[in-house]
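In: sequence first, then the predicted structure, then my questions.
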Amino acid sequence: MSESYDWLLMILLGIIILLLIGYQLNRWLMSPEPDHLPGVPINERIPDHPAIALLEQEGYEVVGGKVKINLTFDTDERPIHSRLFIDYIASGENGELYLVKLARERLPVDWTGAGIRDRLMPFLLLYPECEGLLYVDTHAHSVHRLNMEWSDEEWAGNED
């Protein structure tokens, strides 16, 4: 009689273990994918700059200062380190967030599709939850607002 209880206990234990494994597997499969970066970083230290006044004139509020994003690229030979900088984080009238890049004389933006893609698209890809990117040129007293949309359409006269 004792052997039948042992087998019954083993079968019951096996069923419980299978149910636990199934539950954990289901939780793992149904969990949302983690973001590649955890939200837009806000640096509360905001150094003064003429771009802040220009952004405020355009209706934006600067809510964060310079942010450094460290990058590591694994290559066949060795890891290569680099970084990207976001100059400011600004908020629009409805609370939407914008990344802010300041114009640099030694790194001008070529205002073509390829130029914008090469110089500014990485920032838009890093934080897709942002409404866009504000490119501030203090010398020209201008603020360019950039958004990016995905499209499968082909255009005549394609640029790279």
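Out: Cool, got the structure. It should be emphasised that the depicted structure is a prediction, and the values quoted were computed from it without experimental measurement. Numbers count the residues shown, from 1 in each chain.
In: please count neighbours and contacts with C-alpha atoms only from this point.
Out: Fine.
In: which ones are touching Ser87?
Out: Not Ser; residue 87 is Asp. Gly65, Lys66, Val67, Leu99, Val100, Lys101, Leu102 (CA atoms under 8 Å, 6 or more residues apart in numbering).
In: what's the farthest-apart pair in the residues you listed?
Out: The two members of these with the most space between them (CA to CA) are Val67 and Leu102, at 12.8 Å.
In: so in the protein, which helix runs the longest?
Out: helix 2-30 (DSSP state H).
In: buried among the contacts of Asp87? Make that a PyMOL selection.
Out: Buried subset of these, written as a PyMOL selection, criterion 16 or more other CA atoms under 10 Å:
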select buried, resi 65+66+67+99+100+101
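In: same question for stretch 26-43: list its buried residues.
Out: Neighbour-count burial for stretch 26-43 [16+ other CA under 10 Å]: Val40, Pro41.
In: for that stretch, measure first residue to last.
Out: 38 Å (CA to CA, to the nearest Å).
In: ok, residues contacting that stretch?
Out: Applying CA under 8 Å, 6+ apart, the contact partners of stretch 26-43 are Val63, Gly64, Gly65, Lys66, Val67, Ile89, Leu126, Tyr127, Glu129, Cys130.
In: if we use 10 Å, what do you get?
Out: Identification of contacts with stretch 26-43 by CA atoms under 10 Å, 6 or more residues apart in numbering yields 20-24, 63-69, 86, 88-90, 97-99, 126-130.
In: so which of these belong to helices?
Out: Leu20, Ile21, Gly22, Tyr23, Gln24, Leu126.
In: now do the contacts for Pro128.
Out: Pro128 neighbours (CA under 10 Å, 6+ apart): Gly39, Val40, Asn147, Met148.
In: put this next to the first one:
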Amino acid sequence: MSQIGDWFVFLVVILLLLWWLWFQFARWLHAPPSLRLRRLMQDGSVERDEQVEWLEACGYEVLSGKHRIPLGVAVDEGPMQATRLYFDYLVQKEELYYLVKMDRARKPIEWTASGLRERLLAYALLFPECEGIIIADPKGQSIHTVRFKVEDEDG
């Protein structure tokens, strides 16, 4: 009789685990898109420096800074290799969110459609709730906002 009780407890534990997994998945699936941005704001601290002050002088509220997004890449059946995407700041202006990449001399931006796509599309796909990606150059005193739009083949 003890074995039947053990199997019953085992079955109840498995059912509770499956219910919990389903609940977590449903919660994740229905979470608002801005939830990821709120987590980024909590995770990234802002160090006051010239770049932050310049962005604020340009009308942006700097919410967080210096982010690393860990990614894994596998080719065919090979092992998962770790890599990261970096962006400098998450800012807000007029209730809209933007990711900020600072323009650096050692890795200049290629200002063509294909160059911008290769360099920035991953950020737009990871954070679709952002209005765009800002390329900021405090030395040149310029701010450019890059947006992506998927177009129809016909149009």
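Out: That came through fine. Note that the structure is predicted; figures quoted are calculated from it, not measured.
In: just give the TM-score of the two.
Out: Once superposed, chain against chain, the TM-score is 0.71 (TM-score structural alignment, normalised by the length of structure 2); 127 aligned residues with a CA RMSD of 2.6 Å.
In: quick one on the thing from earlier: filter the contacts of stretch 26-43 of structure 1 down to the buried ones, ChimeraX style.
Out: Selection of buried members from the contacts of stretch 26-43 of structure 1 for ChimeraX, criterion 16+ other CA under 10 Å:
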select :63,64,65,66,67,86,88,89,90,97,98,99,127,130
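In: so which of the contacts of stretch 26-43 of structure 1 belong to strands?
Out: Val63, Gly64, Val67, Lys68, Ile69, Ile86, Tyr88, Ile89, Ala90, Leu97, Tyr98, Leu99 (DSSP state E).
In: tell me where structure 2 has helices.
Out: With helices called from DSSP H, structure 2 shows them at 2-29, 34-43, 50-57, 113-126.
In: CSV for the ones you listed, including distance to Lys107 of structure 2?
Out: Conversion of the helices of structure 2 to CSV gives the following (distance: least, CA to CA, whole Å):
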stretch, distance to Lys107 of structure 2
helix 2-29, 36
helix 34-43, 25
helix 50-57, 18
helix 113-126, 11
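In: now do the shared contacts for Val67 and Leu102 of structure 1.
Out: With CA under 10 Å, 6+ apart as the test, Val67 of structure 1 and Leu102 both reach Ile86, Asp87, Tyr88.
In: how about Pro120 of structure 2, what does it touch?
Out: Slight slip there: residue 120 of structure 2 is Leu, not Pro. Lys101, Ile109, Ser114, Gly132, Ile133, Ile134, Ile135, Val146, Arg147, Phe148.
In: one more time with 8 Å
Out: Counting by CA under 8 Å, 6+ apart, Leu120 of structure 2 has contacts Ile133.
In: translate it into the numbering of structure 1.
Out: In structure 1, Leu120 of structure 2 lines up with Leu120, judged by TM-score structural alignment.
In: quick check: that match vs Leu126 of structure 1, distance?
Out: Leu120 of structure 1 is 11 Å from Leu126 of structure 1, by CA to CA.
In: check contacts around Leu84 of structure 1.
Out: With the criterion set at CA under 8 Å, 6+ apart, Leu84 of structure 1 makes contact with Lys68, Ile69, Asn70, Leu71.
In: ok, 6 Å please
Out: By CA atoms under 6 Å, 6 or more residues apart in numbering, Leu84 of structure 1 lies in contact with Lys68, Ile69.
In: and the alignment partner in structure 2 of it, how far from Ile69 of structure 2?
Out: Using TM-score structural alignment as the criterion, Leu84 of structure 1 maps onto Leu85 of structure 2. Distance, Leu85 of structure 2 to Ile69 of structure 2, using CA to CA: 5 Å.
In: Arg104 of structure 2 now?
Out: 19 Å.
In: next: Arg48 of structure 2.
Out: Counting by CA to CA, the gap from Arg48 of structure 2 to Ile69 of structure 2 is 22 Å.
In: same check on Phe148 of structure 2?
Out: 20 Å.
In: now Ile143 of structure 2
Out: Using CA to CA, Ile143 of structure 2 is found at 23 Å from Ile69 of structure 2.
In: give me the neighbour count for the aligned partner of Ala53 of structure 1 in structure 2.
Out: Counting by TM-score structural alignment, Ala53 of structure 1 lines up with Glu53 in structure 2. Counted with other CA atoms under 10 Å, the neighbours of Glu53 of structure 2 add up to 14.
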